[in-house]
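Student: this one's sequence-less:
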């Protein structure tokens, strides 16, 4: 899937979804567009940017003993 991003030069482009995390970590983009609108990095919440979670994780796959 292609995602529209805004680079630090205020130019927009479309990149593959698997490239998004790398672009964010490298600081090469200012934000990106998702279904609910524009996300400004450093201002809006993004996946994986939360703090440590100590509660039950319903997505965790438990291996049988």
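Tutor: That came in fine, so what should we check first? Nothing here was measured: the structure is a model prediction, and the numbers come from that model.

Student: rest of the way, CA atoms for contacts and neighbours
Tutor: Fine.

Student: Show me what the helix or strand where residue 13 lies is packed against.
Tutor: Per DSSP states H and E: residue 13 is located in strand 12-16. Judged by 3 or more Cα pairs under 8 Å, 6 or more residues apart in numbering; DSSP states H and E, strand 12-16 is in contact with strand 2-7.

Student: try it against this one:
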């Protein structure tokens, strides 16, 4: 799925989600379109980069439990 963006040089284009992440991290994008409207970097809340979890797994996955 392509996401409409406006870059800092005012170029309008559509990019893949992984490209959008790169543009956000490198601060090359000013706006991008979300399902609820346009997001403005520096004004609207953004997701933080998710780092892999390094701790012990404590979640219990009942969905995958087998009934014996």
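Tutor: Nice, I can see it. Since the model is a prediction, treat every value here as computed from it, not as a measurement.

Student: in the strand holding residue 13 of structure 1, what's buried?
Tutor: Within strand 12-16 of structure 1, no residue is scored as buried using 16 or more other Cα atoms under 10 Å.

Student: Now that strand on structure 2. Mean distance?
Tutor: Here the mean offset of strand 12-16 of structure 1 against structure 2 after fitting is 0.5 Å, by mean Cα distance after the TM-score superposition for structure 1.

Student: now that strand: how far from the chain's centre is it?
Tutor: Centre-to-centre, strand 12-16 of structure 1 and its host chain are 14 Å apart (Cα atoms, centre = their mean, to the nearest Å).

Student: and the next helix or strand along the chain from that strand, which residues are buried?
Tutor: Heading C-terminal from strand 12-16 of structure 1, the first helix or strand you meet, by DSSP H and E, is helix 20-25. For helix 20-25 of structure 1, a neighbour-count test (16+ other Cα under 10 Å) marks 20, 23 as buried.

Student: Need the contact partners of helix 20-25 of structure 1.
Tutor: With contacts defined as Cα atoms under 8 Å, 6 or more residues apart in numbering, helix 20-25 of structure 1 is touched by 3, 29, 41.

Student: Are any of the residues you listed buried, and if so which?
Tutor: If we count by 16+ other Cα under 10 Å, the contacts of helix 20-25 of structure 1 have these buried: residue 29.

Student: If anything else comes up later, I'll come back, but that's it for now.
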